[in-house]
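Q: no sequence on this one, just coordinates:
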């Protein structure tokens, strides 16, 4: 179903019941701890997984046809919990169901400024009674356990209505196998609670709710007992209204029901004391501050303007309250990827959060540090020192059953430390570096020294790995991996010098630091001299190139129709890999080398991963392919809004959402932050007339406002910022101070070169 294009609203103007699984993801309200998907309150028709809690997961045994040493025993999967916003409505004895009677009007709106989902419906029952239903809901970005909802029924000509809040106690589930079971529940007039627990993982979840009811003028309403709870009945006169306000609080953990229930009731008591207006005001104030930091103004492309704001909202909703759980690839918008955390978080989302919501980036890094004991245990299982972080996880344990694309993808460990170093450089958070950074960098440096090896010529190699491109698995010396290994080793040596007390506590001495620095300098970057291009991995350019004249089925991923043994032996790139290295470790490549490398890999990259388009957008923009970069920016921004991959029903792609911001800011804004050096190279593609954004620079905030006639740099907070502006005559150092906060410069002129071609049928999807 098409959604309207508006700068600050995602509007669904009519209802398509077949589209409900997709819109349930897009219209989610969440905070990273609690997610309420955009399902209809009545759940008719039912859309699974209405409410998700980040800590509530279950362990399911892996069933391997052939088991081998080191394979994880269990998968971890997020499981949906009971909904606080559920409502059962009857009108003159007939259940409210959008599929029956006549649905005369239906509209839902997600306000991107406030994170509030509103709904309006006009329905005439099969018996001829007409009612208007209005609802609104939001998940607090301040009180992570709290969801607030309002459900209102109006009868233009009068009606008897019956509203039962919360679906009561769910039917009992079998405790014979993994799953979520209901342990206990209790109901009173206007209050209810339900306790659930996962059988194997043992994670408990308690929902407690309070309901405020206001009845019609000239009518009556009363609480009556109903199956598994209480309901409100009202005789509505003409134009009479019944309003049900709900506050729901979730508590979860491995504690007894009584303890969890007490916590949930404390949240409710605090919320009631604050009052509904104050609750929404503090929630709105949080988002106001986010938008003050995060909003990107795009002039000349209205669709992209809406999409990037939706992307920012979903990125914030996936991360605002992640303390103790970490960022999930789908946020809490669906059960795709079983609710796991991947390297997407560090590689794609945290670079954006460093500017948009630094506290969330820090919270995710603290969660990674809290899982360090499991990473150490995994390294021991692999026979290695240090710490090996999992490819996919909820608890911190590795739960991927396919090792060539998981355990072999060791770059995830380097992605984590790279995210840490980048966060400290961007925010100036030296305390975080001292508290958790030394630990993470030392343990991972020891892992790399065990995982890599020196050859007789002194070169440092990392063999038997899978890089970001999952169509080229278990190779030697993946360039992206090796460059991040080098950065990780350099950073470990640096923090050991910066924080000697913490380093000594971990047993680091001068000899170990020297060994790290020496290995970093000797890391191999494979190169094809005959072609003049950097190799994605050793020998990659000697593999046969995929025959694109073979019959193809539109955008069906290759992995769905080609065996991996064929994929692995060809030059066929699932997602940007070497090009990602050009973006992340750009200082290691000359501009001419970047041009040759991008031209070589672009025709090989089929983008069967949502992680590709934003990377290609950034590098294309840097190389002057501005029209191509614009197309890639639109693709990553529209991946869920337009459901380009026909999988949004499983949840939005949070990394691609964050990538939309990155494509604009790092791509067209030219932002680069390397070791405290801040460089900006704004440039606009033909169809954009303005780009304005704000970024963090070592704890200060800077605004960049690029227009056709020039760019203005403005210091918004902080005492002083030093940056480099890329101008026509080369880089120029600018100093912004509180006394002189703004400077203007001309944009560097760009003559677009002829862009490289994409694989047949794999052009950007805009």
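A: The structure has been received and is ready for your questions. Note that the structure is predicted; figures quoted are calculated from it, not measured.

Q: hey, let's count contacts and neighbours off CA atoms from now on
A: Noted.

Q: ranges for the strands of the stretch 401-550 of the chain?
A: 453-454, 460-461, 527-528, 533-534 (DSSP state E, counting those that start in this stretch).

Q: in the helix or strand just after the last one, what's buried?
A: Following the chain from strand 533-534 toward its C-terminal end, the next helix or strand by DSSP states H and E is helix 564-568. Neighbour-count burial for helix 564-568, with 16 or more other C-alpha atoms under 10 Å as criterion, is recorded at 567, 568.

Q: From what I see, residue 159 and residue 236 are in contact.
A: Yes: under the criterion of C-alpha atoms under 8 Å, residue 159 makes contact with residue 236 at 5.2 Å.

Q: before we move on, the earlier item: for residue 37, which of the strands of the stretch 401-550 of the chain is the nearest?
A: strand 533-534 (44.2 Å; C-alpha to C-alpha).

Q: Chain neighbours aside, what residue packs nearest to the residue of the chain positioned farthest from its centre?
A: Relative to the C-alpha centroid of the chain, counting by C-alpha atoms, centre = their mean, residue 218 is the outermost residue, at 49.1 Å. Nearest non-adjacent residue to residue 218, counting by C-alpha to C-alpha, 6 or more residues apart in numbering: residue 237, 6.8 Å away.

Q: In addition, the following structure is provided for comparison:
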């Protein structure tokens, strides 16, 4: 990985600024300046809708969970292969705004652009573009465009477009458009997908223009889902609302409204555009038109300024808890802010949607939800925004029935098997060795649920939803393996794929077996808790699931007898039974241009027969369950996997960095962290155009909190092992634990723990037990 790249944007702690318009950078910048609120997502394209082809840009507008399906084409299909695809669908565009200034249309590619700046204000959650445009005829106009996707109004996006003539009096015409002739860029953003969606996939059901309003309603061709969108507009002169006379045009798939005003030198004229999206996933489709028009009316009544203030208030609350402050490296500080901003704006918040690996910033991975959410993103939210974490768990609970159906297809008569990649809860992974075989998804979700319960103490969630999820996932682990005589009666799980996707369909993947065992342990604990504290809840689950407490006897036996491959010579845990038998990897035989893209350049069998790893696998398991291993064990395994891991996944370096810190390799941990912190911001992989790498972004927060500060929550016990990189002067962050907000400030000399809000909190610093009684109380540990 090239980590010597010069920063793409100026180093600013709270802002990301594009200082010069260069069309060749559009595609990447569209992701950088993408905005979302967990429901609506929009790429950072310009309002004037510059022309581009499939290689130079993507006008993207998305609604979380709204997808198109198509019959999947297989050369050779297996029993149980998914039959229908799911792809996050690119929706009609309502951002487009043309501005004609005294007869000349504003364009970044005509005339000349002076004092240009586009800034993502991460602290406020607002995107701003300012420039002075000199037209081909020499007329200068100051243009300022603000955009936000509202956290206060789930369905609303707002654009505030202000123009100020600088050296002339003349007409100012705004043309606001609705364009429904849109399609996904599948060939560019998901090139190995052969089933689409290709072409326009929405069929128009309704399109109208009324006064200053635009409305569209369409139904997908394959999934037969209906979406609706619309916009309304307000005109202001020098900050005061004025009446405008609107003209309209309507075509088959486009509609527009326009108005012309008298522009005066040095006087600002502003268009405020309020945009709304909704779908039948939220309400009966018959109610969509009424809902959209009512939401738009409400938003316009509140106005841009009011909703911008609500946006700032939301972000202030978020940063109050989630901010990580670094003193000593502003570039890394900027990177962390960028990563956290994209994480919080991408997570679904309605309990019906999850979080895609690319958030809502692009079409990469078809918008699918993976294990990235539970293993990387959810731990950040558990400590900083637990309500958002609960909503993401709600999504998994809401798809339990589909997971049960998937388990039956895989031959399990009981339990639930969650899909490897999905939007609607059905499996959408077409290549089972890298998809369905990753059974560890069950253990990952169970781990995230367990962490949420331990950190929040939300026993009601355990009773209402959590226990059911743990029981159903445990049942699959109890069926997928067997007590193998050849392994001394140990419980073995064969033909699975762990996190490392260069070693597929292996026997006894260490990570999978470990996560399975702990999933079973958590399920046993949940049943025993309900038996003691909520017997009626347990009785209801027994009836609903046809569950018998006798099943836990088998679970306990598996916990006791779970098999793990072990190499006596090196005293390490190989990734699977066959790992040490494979041919050593010789990087020197692989041309540099092919090393990061093995599956694109080599047959899978060539890759799978070598002893090397794509990404953190066994090491990840040891991080998550570090309390089950000695530091010496973790160190031996870390050293071994350092030799064989290629880090060909954005999910890898942050994990190695965390583990490095835990065994005293602080400098190495810092190097790994530095590779992760600005990975997207500086586009290390040259693929940021397709969307963010959400898991890595969240992993950088974990690298600081779980790595340098050594935070662990295991067996409901919060622990710190604080350290500080020598390159930093100090750093600080906050955590919520059982309702109490704790601030941790770590310098070269000391680690300081202060209760900011809440009551009594108990935690460990190393092996020392600390109790703080309430707000304002502090403990200081010398380093």
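A: Sure thing, it's come through. What you are looking at is a predicted structure, and each value in this text was computed from that prediction instead of being measured.

Q: picking that back up, turn the strands of the stretch 401-550 of the first structure into JSON lines, including distance to residue 82 of the first structure.
A: Compiled in JSON lines, those are given as follows (distance: least, C-alpha to C-alpha, whole Å):
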{"stretch": "strand 453-454", "distance to residue 82 of the first structure": "51"}
{"stretch": "strand 460-461", "distance to residue 82 of the first structure": "51"}
{"stretch": "strand 527-528", "distance to residue 82 of the first structure": "55"}
{"stretch": "strand 533-534", "distance to residue 82 of the first structure": "52"}
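
Q: As JSON lines, the ones you listed with mean neighbour count would be great.
A: Converted to JSON lines, the strands of the stretch 401-550 of the first structure look like this (neighbours: other C-alpha atoms under 10 Å):
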{"stretch": "strand 453-454", "mean neighbour count": "14"}
{"stretch": "strand 460-461", "mean neighbour count": "22"}
{"stretch": "strand 527-528", "mean neighbour count": "16"}
{"stretch": "strand 533-534", "mean neighbour count": "23"}
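
Q: Residue 82 of the first structure touches residue 51, doesn't it?
A: Yes: the criterion here is C-alpha under 8 Å, and residue 82 of the first structure meets it with residue 51 at 6.7 Å.

Q: just checking, residue 520 of the second structure touches residue 554?
A: No: taking contacts as C-alpha under 8 Å, residue 520 of the second structure lies outside contact range of residue 554: 9.8 Å.

Q: Need the counterpart of residue 678 of the first structure in the second structure.
A: In the second structure, residue 678 of the first structure lines up with residue 718, judged by TM-score structural alignment.

Q: From the contact counts, what lies against whichever strand or helix holds that match?
A: Using DSSP H and E, residue 718 of the second structure maps to strand 717-720. Contact here means 3 or more C-alpha pairs under 8 Å, 6 or more residues apart in numbering; DSSP states H and E; on that basis strand 717-720 of the second structure packs against strand 712-714, strand 761-765.

Q: To residue 514 of the second structure, which of these lies closest?
A: The nearest among these, by C-alpha to C-alpha, is strand 712-714 at 14.9 Å.

Q: which residues are contacting the closest one?
A: 451, 454, 455, 625, 627, 706, 718, 719, 720 (C-alpha atoms under 8 Å, 6 or more residues apart in numbering).

Q: do stretch 120-140 of the second structure as well
A: With C-alpha under 8 Å, 6+ apart as the criterion, stretch 120-140 of the second structure contacts 14-17, 33, 104, 106, 110-119, 141-148, 165-168, 308, 311-312, 315-316, 319, 337-338, 341.

Q: ok, now stretch 568-582 of the first structure?
A: Around stretch 568-582 of the first structure, the neighbours that count as contacts under C-alpha under 8 Å, 6+ apart are 467-473, 479-480, 483, 534-536, 540-541, 543-546, 588-589, 594, 597-598, 601, 604-613, 615-616, 619.

Q: let's go with 7 Å and repeat that
A: 467-473, 479-480, 536, 540-541, 543-546, 589, 594, 598, 604-609, 611-612, 615-616 (C-alpha atoms under 7 Å, 6 or more residues apart in numbering).

Q: next one: stretch 198-217 of the second structure
A: Stretch 198-217 of the second structure is contacted from outside by 178, 181-184, 186, 218-221, 227-233, 246, 248, 257, using C-alpha under 7 Å, 6+ apart.

Q: From those residues, keep the buried residues only.
A: Looking at the contacts of stretch 198-217 of the second structure with 16+ other C-alpha under 10 Å, the buried ones turn out to be 178, 181-184, 186, 218-220, 227-233, 246, 248, 257.

Q: Sitting in helices, which of these do you find?
A: residue 186 (DSSP state H).

Q: And the strand holding residue 718 of the second structure, what's buried?
A: Along strand 717-720 of the second structure, these residues count as buried under the neighbour rule (16+ other C-alpha under 10 Å): 718, 719, 720.

Q: Tell me roughly how far that strand lies from the first structure on average.
A: Mean deviation of strand 717-720 of the second structure relative to the first structure after superposition (mean C-alpha distance after the TM-score superposition for the first structure): 0.8 Å.

Q: Can you name the residues in contact with that strand?
A: By C-alpha under 7 Å, 6+ apart, strand 717-720 of the second structure touches 709, 710, 711, 712, 713, 763, 764, 765, 766.

Q: residue boundaries of the strands in the stretch 101-250 of the first structure?
A: Under DSSP E, counting those that start in this stretch, the stretch 101-250 of the first structure gives strands at 102-111, 116-124, 130-139, 146-155, 159-165, 180-188, 191-198, 204-214, 220-226, 229-236, 240-253.

Q: what sits against the equivalent of residue 659 of the second structure over in the first structure?
A: Aligning on TM-score structural alignment places residue 659 of the second structure opposite residue 619 in the first structure. Counting by C-alpha under 7 Å, 6+ apart, residue 619 of the first structure touches 583, 667.

Q: Check the secondary structure at residue 619 of the first structure for me.
A: Per DSSP: H, G, I helix; E, B strand; the rest coil, the local secondary structure of residue 619 of the first structure is helix.

Q: any idea how far it is from residue 337 of the first structure?
A: Per C-alpha to C-alpha, to the nearest Å, residue 619 of the first structure is found 28 Å from residue 337 of the first structure.
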